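Participant: Predicted coordinates and the sequence they were generated for:
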Amino acid sequence: MLVRIVKMGFYKQNVEVFLENFEATKTNIREFKGCTNLELYRDKKDPSIFFTYSYWESEAALENYRKSELFNSIWSKIKPLFSIRPEAWSVDKMESLK
């Protein structure tokens, strides 16, 4: 399983805009073919920093999403809100203990 981790920092005045956009699009992202889970985290020390963790069946599924109209629509709305350059990592989930 592939996990895509994205770190995003927003100008303080844009945090609510981002959260509203995430609320409006999260179901569409989660229901995109190949996505098995979607999580949003907020930094404890800096409330303008967020992380998304999206879980994908394969690298091809993630690439299909990244090339989709849905991704382009979302990205075009949030890109101007960033205060820092976003960072992203694709990692293989090795183990999970519950």
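Facilitator: Yep, that arrived. Numbers count the residues shown, from 1 in each chain.
Participant: make it CA atoms for all contacts and neighbour counts henceforth
Facilitator: Will do.
Participant: Let me see the contact set for Val6.
Facilitator: For Val6, the contact set (CA atoms under 8 Å, 6 or more residues apart in numbering) comprises Phe51, Thr52, Tyr53, Pro86, Glu87, Ala88, Trp89.
Participant: Quickly note the distance from it to Lys98.
Facilitator: 23 Å (CA to CA, to the nearest Å).
Participant: after the one helix or strand Ile78 maps to comes which helix or strand?
Facilitator: Following DSSP states H and E, one finds Ile78 within helix 69-78. Next helix or strand after helix 69-78 toward the C-terminus (DSSP H and E): strand 87-92.
Participant: For that following strand, which outside residues touch it?
Facilitator: Outside strand 87-92, the residues touching it (CA under 8 Å, 6+ apart) are Met1, Leu2, Val3, Arg4, Ile5, Val6, Lys7, Met8.
Participant: among these, which are in strands?
Facilitator: Among the contacts of strand 87-92, the members falling in strands are Leu2, Val3, Arg4, Ile5, Val6, Lys7, Met8 (criterion: DSSP state E).
Participant: Most neighbours out of the residues you listed, which is it?
Facilitator: Using other CA atoms under 10 Å as the neighbour criterion, Val3 leads those with 23 neighbours.
Participant: for comparison:
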Amino acid sequence: MLVRIVKMHFEEDKINEFLSFFDKNKEHIRNFEGCRFLELYQDLDQANVFFTYSYWDQESDLENYRNSSLFKGVWATTKKWFNAKPAAWSVHKIVSLP
């Protein structure tokens, strides 16, 4: 399993647009082949900073998503609202305590 974490900084006046857009697309992203989990987080101290956290069966599933028309459309819209370069990490989960 691969865990993908993406950090995004938005223009303050674009936060609600982003949240509405994410809400419209979250089920499509989550139901993409190989995606097992999707969450969106908002930073406590910087309201314009968000993180997506997703689980993927394999690296190839994430790559298929990143090459899909779904991702390309979502990313093309979302990146217009950034006020800083996004950062992304792909990691393996070592320990999880329920």
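Facilitator: Ah, there it is. The shown structure was predicted, so the numbers you read here are calculated from the model rather than taken from an experiment.
Participant: Fetch the TM-score of the aligned pair.
Facilitator: Once superposed, the chains reach a TM-score of 0.99 (TM-score structural alignment, normalised by the length of the first structure), with 98 aligned residues with a CA RMSD of 0.4 Å.
Participant: Among the ones in strands among the contacts of strand 87-92 of the first structure, which pair sits farthest apart?
Facilitator: Maximum pairwise distance in those, criterion CA to CA, is 19.4 Å, between Leu2 and Met8.
Participant: From Asp13 of the second structure, how far off is the residue nearest to Ser54 of the second structure when sequence neighbours are not counted?
Facilitator: Closest residue to Ser54 of the second structure apart from its sequence neighbours, by CA to CA, 6 or more residues apart in numbering: Leu38 at 4.4 Å. From Leu38 of the second structure across to Asp13 of the second structure, the span is 25 Å (CA to CA).
Participant: So for the two, which sits in the more crowded spot?
Facilitator: Set Leu38 of the second structure next to Asp13 and count neighbours by other CA under 10 Å: Leu38 wins out with 17 against 10.
Participant: Can you tell me which helices and strands the helix holding Ile78 of the first structure packs against?
Facilitator: helix 15-30 (3 or more CA pairs under 8 Å, 6 or more residues apart in numbering; DSSP states H and E).
Participant: Show residues contacting the helix or strand following the helix it packs on.
Facilitator: Note on helix 15-30 of the first structure: by DSSP H and E, the next helix or strand toward the C-terminus is strand 35-42. The contact list for strand 35-42 of the first structure, computed with CA under 8 Å, 6+ apart, reads 26, 29-30, 48-57, 61-62.
Participant: what angle do strand 35-42 of the first structure and helix 15-30 make?
Facilitator: Our comparison of strand 35-42 of the first structure with helix 15-30, counting by axes from the mean of the first three to the mean of the last three CA atoms, to 10 degrees, yields an angle of 170 degrees.
Participant: By how much does strand 35-42 of the first structure deviate from the second structure on average?
Facilitator: Its aligned residues in the second structure lie a mean 0.3 Å from strand 35-42 of the first structure after superposition (mean CA distance after the TM-score superposition for the first structure).
Participant: in that strand, what's buried?
Facilitator: Cys35, Thr36, Leu38 (16 or more other CA atoms under 10 Å).
Participant: next one: stretch 13-27 of the first structure
Facilitator: Under the neighbour-count criterion of 16+ other CA under 10 Å, stretch 13-27 of the first structure has Asn14, Val15, Phe18 buried.
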